[in-house]
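Visitor: all I have is the shape, not the residue letters:
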């Protein structure tokens, strides 16, 4: 009974605001305000407001909401545990696949003490030999040089 009275008062106030807005020649805004103002009366007439008011003060309804919350927590908790287990299993398989069982120490590419001999050192002016698999620096910049020559730079 109180909820229906409050909804009716809100609708009446909204329709009053719509009339004032229409008086100021803002008809589109007035129509929109009137539409919003009619929603509470429509909810009262359908009986939805009474059902909601009855549900809000019902201990059985609140117990049902509590059970729904508990069920949601159980679903979320089990999903989190599944994700954690799947993450650990994936991390464990990545670790075993990343390391090759018969691999040796990585090659550093430059000259090492074993290849130079026991007491020999490279000369100060000489650079370490380049690996044959990589391109020389002149090859790396050849396309850039071609672009610069094309533009006359």
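Guide: Happy to help now that I have it. The structure presented is a predicted model; accordingly, all values stated were derived computationally and were not measured. Residues are numbered from 1 along each chain as shown.

Visitor: from here on, contacts and neighbour counts on C-alpha atoms
Guide: Fine.

Visitor: residues touching residue 97, list them.
Guide: By CA atoms under 8 Å, 6 or more residues apart in numbering, no residues touch residue 97.

Visitor: what helix or strand does it sit in?
Guide: Remark: residue 97 resides in helix 59-98, with elements defined by DSSP states H and E.

Visitor: next SSE downstream of that helix?
Guide: Using DSSP H and E, the helix or strand that directly follows helix 59-98 along the chain is helix 113-116.

Visitor: right, and the helix or strand after that following helix?
Guide: Counting by DSSP H and E, what follows helix 113-116 is helix 137-140.

Visitor: can you list the buried residues in that next one?
Guide: Neighbour counts using 16 or more other CA atoms under 10 Å place no residue of helix 137-140 among the buried ones.

Visitor: got another, please set it beside the one above:
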């Protein structure tokens, strides 16, 4: 009963603030405040507030929340341990098999040296369209990356 009275008072106060805001010609803000103010009244009218008040004062409900908390803690702990170990046994076996089937197991590590930029050719230099030039550009790019 007290929870319903408090919610009704909060709604009335919120609607009063909305009326003052509308009087100041801030209609969009007033409509938003009115919407928020009507939520507690709607919760009282649907019976949600009474149900929550009964649940908050029920020792059985609190014991149920405790059981749910223990279940959540167990699930979180087992997932953390599973991640730390690297997954289930089948997942570890699949990971080892995938490690053996690497695409390029003998590939070299990338070069970590300082990057150098080749000088840009002068704008007035004529470009040749022969196939030898195309391959020389590709060779320059490969040399730049250390391949």
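Guide: Now that the structure is in, tell me what you want to look at. Note that the structure is a prediction, hence the values are computed from the model and not measured.

Visitor: superposing both, give me the TM-score.
Guide: For this chain pair, the superposition-based TM-score is 0.62 by TM-score structural alignment, normalised by the length of structure 2; 105 aligned residues with a CA RMSD of 2.9 Å.

Visitor: chain center to the helix holding residue 97 of structure 1, what's the gap?
Guide: 19 Å (CA atoms, centre = their mean, to the nearest Å).

Visitor: what lines up with residue 64 of structure 1 in structure 2?
Guide: Aligned by TM-score structural alignment, residue 64 of structure 1 pairs with residue 64 of structure 2.

Visitor: now do the strands for structure 2: every range, in order, please.
Guide: Remark: no strands are assigned in structure 2 by DSSP state E.

Visitor: just the helices in it please.
Guide: 2-23, 27-46, 48-56, 59-85, 89-100, 131-144 (DSSP state H).

Visitor: nearest to residue 121 of structure 2, out of those helices?
Guide: Evaluated over these, closeness to residue 121 of structure 2 peaks at helix 131-144, with 11.9 Å, by CA to CA.

Visitor: against structure 1, where does the closest one fall?
Guide: Helix 131-144 of structure 2 lines up with nothing in structure 1 when matched by TM-score structural alignment.

Visitor: quick check: buried residues in stretch 19-38 of structure 1?
Guide: Buried-residue list, stretch 19-38 of structure 1, by 16+ other CA under 10 Å: 19, 21-22, 30-31, 33-34, 37-38.

Visitor: tabulate the residues you listed (TSV), appending distance to residue 50 of structure 1.
Guide: Below are the buried residues of stretch 19-38 of structure 1 laid out as TSV (distance: CA to CA, whole Å):
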residue	distance to residue 50 of structure 1
19	29
21	31
22	32
30	29
31	27
33	24
34	23
37	18
38	17
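
Visitor: between the helices of structure 2, which one is nearest to residue 123 of structure 2?
Guide: Using CA to CA, these put helix 131-144 closest to residue 123 of structure 2, at 16.5 Å.

Visitor: how far does that closest one sit from its chain's centre?
Guide: The answer for helix 131-144 of structure 2 is 44 Å, by CA atoms, centre = their mean.

Visitor: kindly report the same for stretch 52-67 of structure 2.
Guide: With CA atoms, centre = their mean as the basis, the mean position of stretch 52-67 of structure 2 lies at 32 Å from the chain mean.

Visitor: repeat that for stretch 27-37 of structure 1.
Guide: With CA atoms, centre = their mean, you get 38 Å for stretch 27-37 of structure 1.

Visitor: that stretch vs structure 2, average offset?
Guide: For stretch 27-37 of structure 1, the mean deviation from structure 2 after alignment is 1.0 Å (mean CA distance after the TM-score superposition for structure 1).

Visitor: so where is that stretch in structure 2?
Guide: Going by TM-score structural alignment, stretch 27-37 of structure 1 sits over residues 27-37 in structure 2.

Visitor: can you pull the contacts of residue 89 of structure 2?
Guide: No contacts exist for residue 89 of structure 2 under CA under 8 Å, 6+ apart.

Visitor: what do you get for the one 3 residues further on?
Guide: Applying CA under 8 Å, 6+ apart to residue 92 of structure 2 gives the contacts residue 86.

Visitor: from residue 86 of structure 2, how far out is it?
Guide: Taking CA to CA, to the nearest Å as the measure, residue 92 of structure 2 falls 7 Å from residue 86 of structure 2.

Visitor: can you check residue 93 of structure 2 too?
Guide: 10 Å.

Visitor: try residue 29 of structure 2
Guide: Distance from residue 29 of structure 2 to residue 86 of structure 2, by CA to CA: 53 Å.
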